[in-house]
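A.B. asks: Have a look; sequence and predicted model below, questions after that.
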Amino acid sequence: MLGLLLRESGETLIDQIVRSVAARIDDRLLRGGARMPSIRAFAGSHGVSAFTVVAAYDKLVATGYLESRRGAGFFVRERPAMALNAADLTMGGGMFGATGAGGASRGAQSGFDAKPIDVVWLVRNMFRQMPHQQMPGSGVLPPDWLDGPTIANALRAVSRQNPTLLLSYGVPQGFLPLRQQLQHKLAELEIAAAPEQIITTVGVTQALDLVAREFSRPGDTIFVDDPAWFLMFGSFAALGAKVVGIPRLGDGPDIARLAELAALHKPKLYIINSVLHNPSSTSLSAAKAFQVLRLAEEHDFIIVEDDIYCDLHPGSAVQPATRLSALDQLQRVIYLSGFSKTMAANLRVGFIATSPERAERLADRKMLSTLTTSDIGERVVYKVLSEGSYRKHADRLRARLDGIRAKTLRQMERVGLKVDGSPSAGMFVWADAGCDTNVLTERAMAHNLLLAPGSLFSPKQLPSTRMRLNVAAMQEPAVWRFLERELS
């Protein structure tokens, strides 16, 4: 019933069983009143001891998920229905309908209720703290790839500073020494930005929200790549914006389609990954970059360049990497980036670089929204960047990804996945499974594996045979066994 139990994950078998069963009950995949397998049957089917099953069932009873009926066994406890507002489920006026992409889901096993696969579903499951080996659809690197000791040392160093510095607000624009450090980082990318042109944010997520709120109004059109990072679709729709997808090709957007839609919709913003696009890991060509800037000038829209995967790219000296911000020097382009993918997701430190006038407006918008961001987190990031170890850490991450990418791509082909071209950098692969990946995702979840179906990466949310896979999270044999079995 639960699929893979990992004995080397650092989580006890008891806790893995408790977490997995509780998640299925929370998601209404196990109905109230359903009888759980007997202790002997569960132990036999999952290769664990009866003692382990008894301890797990007892924990589930203690936390209200199961009830024990003397002489009859264990049953799922009836739980009150979740009071969700319909607007919460649709995320902005029907863009993410209650049936998800491709219609109503079907239970993967007998006794499972239908559960729609939509953006909320994916994000919720990404935050279940599942072992990374079971999350090939995740958007982050495994924790053991990151430099925890350096973060811990920086945090200790910050805590030894004058305590009064940590007990009050920072400034709306962000910790000044960090912004000065970011000025040097941007200069390496050939982007000139003074500290007063940089505003720190709670990751790129807040950066996008601040930009959309400041430079668009309800009823305006915002362009996004199609496919693209799914979370912003619902966020923009909730602001009353019309979200329109621009087909993304191997070297950037479909320019003819961009020109046609720009003339039709007169967008306010166009959000784009120039380097290591999510989910395909492709990058913008120089020719396409010039054409995008020309169209932005012609149709008077602002380009928002999301460069969150910047440090996973080896640099233009090794591979071509054209950034719109470097060509435009922040006149019509707003640059976003951060450190959640390569340093620590929990620090939530991102930043915006833009023209002085827009920077002032965005700092005021940030102040009205959240006052300031976490000065402590920004001091930690500054400490890591300023001491010079981060550059070597980024080099190690790229080398580690390079060391597994080719082998992983070959194995994808062997199990029946197709990849258009071979990404040479980054963590993602945009693979074609040849079947509805919503259905495949449902089946994977029944085996405690989290996939990211392609329908979620398009603002249209239509059924798709594509899915995003994270090569760093594709090292567990059970993932390959599942894919081979399902795709054969």
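C.D. replies: Noted; the coordinates are in hand. All of these numbers come straight from a predicted model, not from anything done at the bench. Numbering: from 1, shown residues only.
A.B. asks: Please make it C-alpha for all contacts and neighbour counts, starting now.
C.D. replies: Will do.
A.B. asks: where does Asp225 land in three-state SS?
C.D. replies: strand (DSSP: H, G, I helix; E, B strand; the rest coil).
A.B. asks: I figured it hits Ile271, correct?
C.D. replies: Yes - counting by Cα atoms under 8 Å, Asp225 does reach Ile271; the two are 7.0 Å apart.
A.B. asks: how much space is there between the most far-flung residue of the chain relative to its centre and Ser38?
C.D. replies: Distance from the C-alpha centroid of the chain peaks at Gly71, with 46.2 Å (Cα atoms, centre = their mean). For Gly71, the distance to Ser38 (Cα to Cα, to the nearest Å) stands at 11 Å.
A.B. asks: cool, Arg348 as well?
C.D. replies: Arg348 is 44 Å from Ser38, by Cα to Cα.
A.B. asks: same question, Asn153
C.D. replies: Using Cα to Cα, Asn153 is found at 48 Å from Ser38.
A.B. asks: which residues does the residue nearest in space to the middle of the chain contact?
C.D. replies: The chain has Gly139 as the residue nearest its centroid, 4.2 Å off, counting by Cα atoms, centre = their mean. By Cα atoms under 8 Å, 6 or more residues apart in numbering, the residues touching Gly139 are Asn470.
A.B. asks: and the gap between it and Ser49?
C.D. replies: 34 Å.
A.B. asks: May I see the buried residues of the longest helix seen in the chain?
C.D. replies: Counting residues, the longest helix found in the chain (DSSP state H) is helix 389-415. Across helix 389-415, burial judged by 16 or more other Cα atoms under 10 Å covers Tyr390, His393, Ala394, Leu397, Arg398, Leu401, Asp402, Arg405, Thr408, Leu409, Met412, Val415.
A.B. asks: Over to stretch 322-342?
C.D. replies: 322-327, 329-330, 332-342.
A.B. asks: Show me what the helix or strand harbouring Arg379 is in contact with.
C.D. replies: Using DSSP states H and E, Arg379 maps to helix 375-386. Contacts with helix 375-386, where a contact means Cα under 8 Å, 6+ apart, come from 150-151, 154-155, 158, 166, 169-170, 174-175, 177-178, 181, 347-349, 390-391.
A.B. asks: take the one below as the second:
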Amino acid sequence: MTNTVPPRKLSNGQLPSAPQPLSRDSDTSLVEQIVRSIESRISDRLLRSGARMPSIRQFADSHSVSRFTVVEAYDRLVAKGCLESRRGSGFYVRERSPLLAERGSNAASDKQPQLIDVVWLVRNMHQQAPNKKMPGSGMFPSEWLDADLIANALRSISRQNPAQLLSYGIPQGFLPLRQQLQLKMAELEIAATPEQFVTTTGVTQALDLVARHFTQPGDVILVDDPSWFLMFASFAALGAKVVGVPRLADGPDMAKLAELVALHKPKLYVLVSVLHNPTSTSLSAAKAFQILKLAEEHDFMIVEDDIYCDMHPGSAIQPATRIAALDQLNRVIYMGGFSKTLSPNLRSGFIATSLELAQHFADRKMLTNLTSAEVGERVVYKILSEGHYRKHLDRLRNKLDSVRDRTIRQMERIGMTVDISTPAGIFVWADTGHDTNVMAEKALAEGFLLAPGALFSPSQLPSSRMRINVAAMSDPAIWRFLEQECGK
């Protein structure tokens, strides 16, 4: 697959060096922001070998920074082998030598197109591009979140007893946070003691701990299809066979699930019951009972990923059934976290399970990671325990409600089909009518990150579906791009 949309040019014919605005509020210096941005553009082949960079004066004027800042950034890029300085002419993207190409992590990228796979999406999500240019991401834009809420909690923690920040926490997690999680779970009608929780570095680590405990190479793990893409690669790296279960609007296709269970004898079935990623649909009570019955009959564990739990308005407004509430953590391992709603940087997640398994997971966590960062756990505890979190969630949900319907109508207007729509959640699972792998590659050349449907299936087959983050659709250029592509 090759790029069909050439890199955009400036009015003077030069290629853009830093399409995203620089942030003076960032902890990263302006020099380093410029360096990272240009490195990223070169890595993604949006700045080609031999391309002339804007002059120091032009760059400084267009980005409202000093010329000294640009000089230092360009000098660093020269030292890194990314740019070369030509006396009397300016700075140019340096052609990589064969030796550097062999040693570089993107050695084949100049000869082969980038493979649109899970690693491609995750890598580009972490290029520090503005969130508003990432409608394919699973995060809220930074301006939707509350940086002051986290900063105030950090300041308060640092004043209490700074010495507490200098030692390891305990592998099972910060006890006051686990006590707070007990209260949170009780609201979902799931009974658990603090000893039944293990804190993790996000749900990603939680899934890894569970998979490592239950599976050996060759074992089968069932997942929803479509579902969260990162666990496909993670489970496969452990030697497990990942098999998809077709996901319908109210949960899995039960006939297909029963067939796959009988055929493969899985060790685990991983699913999202509430506000499923990528469709934002939720599991019906009837199917929750059927899944639990199947698990008991065929002796497999259910892993219930409830990371989007707090985006749901509550069962009083919209039905929401969790299998863990039916099973009370006997055959169900429940996991959640706060990275989506508070900050991805906190990487705060947890597992709730039986006492025996909680100890096993804490031991495994200790052997692989010692402990999770207690500073982040203390921040989450403070926000939860002081009542700030509920107000923050109300603001997030209200803002989502204010853009969701408008975004869906606009998608339909430009030719996308939205046949799966729910009154809550951050995602829309839309049909574009075109190969979204091709669209994603074109979008990346324009500076936008899309999430093609192929990535959300274990089969990775081409798809016309696309996951759209309704919170990240404010840039008019995204709509112009999608209208152009969907109208073909």
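C.D. replies: Thanks, I have the structure now. Computed from a predicted model, the values in this text were never measured in an experiment.
A.B. asks: Overlay them and tell me the TM-score.
C.D. replies: Laid over one another, the chains give 0.87 as their TM-score (TM-score structural alignment, normalised by the length of structure 1), with 463 aligned residues with a Cα RMSD of 3.0 Å.
A.B. asks: average gap between the longest helix of structure 1 and structure 2?
C.D. replies: In the superposition against structure 2, helix 389-415 of structure 1 averages 0.6 Å from its aligned positions (mean Cα distance after the TM-score superposition for structure 1).
A.B. asks: For that helix, what is the distance to the chain centroid?
C.D. replies: Centroid displacement of helix 389-415 of structure 1 relative to its chain, using Cα atoms, centre = their mean, to the nearest Å, is 18 Å.
A.B. asks: Distance from the chain centre to stretch 310-325 of structure 1, please.
C.D. replies: 21 Å.
A.B. asks: ok and the helix or strand where Val479 of structure 1 lies relative to helix 389-415, angle-wise?
C.D. replies: For Val479 of structure 1, the host element (DSSP H and E) is helix 477-487. Helix 477-487 of structure 1 runs at 40 degrees relative to helix 389-415, counting by axes from the mean of the first three to the mean of the last three Cα atoms, to 10 degrees.
A.B. asks: Could you check helix 477-487 of structure 1 and say which residues are buried?
C.D. replies: In helix 477-487 of structure 1, counting by 16+ other Cα under 10 Å, buried: Ala478, Val479, Trp480, Phe482, Leu483, Glu484.
A.B. asks: The fourth one touches Ala444, doesn't it?
C.D. replies: To tie it back to what came earlier, the one meant is Phe482 of structure 1. Yes - between Phe482 of structure 1 and Ala444 there is a contact under Cα under 8 Å: 7.4 Å.
A.B. asks: With the flanking residues excluded, which residue is spatially nearest to Ile198 of structure 1?
C.D. replies: Distances taken as Cα to Cα, 6 or more residues apart in numbering place Ala353 nearest to Ile198 of structure 1, at 4.5 Å, with adjacent residues excluded.
A.B. asks: how many neighbours does that neighbour have?
C.D. replies: Neighbours of Ala353 of structure 1 under the rule other Cα atoms under 10 Å: 30.
A.B. asks: From Ser337 of structure 1, how far out is it?
C.D. replies: For Ala353 of structure 1, the distance to Ser337 of structure 1 (Cα to Cα) stands at 9 Å.
A.B. asks: Can you give the distance from the helix or strand where Leu293 of structure 1 lies to the centre of its chain?
C.D. replies: Using DSSP H and E, Leu293 of structure 1 falls within helix 286-299. Between the centre of helix 286-299 of structure 1 and the centre of its host chain there is 28 Å, according to Cα atoms, centre = their mean.
A.B. asks: Tell me the counterpart residues of whichever helix or strand comes after it in structure 2, please.
C.D. replies: Note on helix 286-299 of structure 1: by DSSP H and E, the next helix or strand toward the C-terminus is strand 302-306. Using TM-score structural alignment, strand 302-306 of structure 1 corresponds to residues 301-305 of structure 2.
A.B. asks: Mind listing residues that contact the matching stretch?
C.D. replies: 203, 267-273, 292, 295, 322-324, 331-336.
A.B. asks: what do you get for stretch 244-260 of structure 1?
C.D. replies: Contacts for stretch 244-260 of structure 1 (Cα under 8 Å, 6+ apart): 221-227, 274, 282-285, 288-289, 291-292, 295, 458-460.
A.B. asks: Next, the buried residues of it.
C.D. replies: By neighbour count with 16+ other Cα under 10 Å, stretch 244-260 of structure 1 contains the buried residues 244-255, 258-259.
A.B. asks: Do I have it right that Leu461 of structure 2 meets Ala454?
C.D. replies: Yes - here Leu461 of structure 2 lies in contact with Ala454, judged by Cα under 8 Å, at a distance of 5.3 Å.
A.B. asks: out of those two, which sits in the more crowded spot?
C.D. replies: Per other Cα under 10 Å, whichever of Leu461 of structure 2 and Ala454 has more neighbours is Ala454, with 23 against 11.
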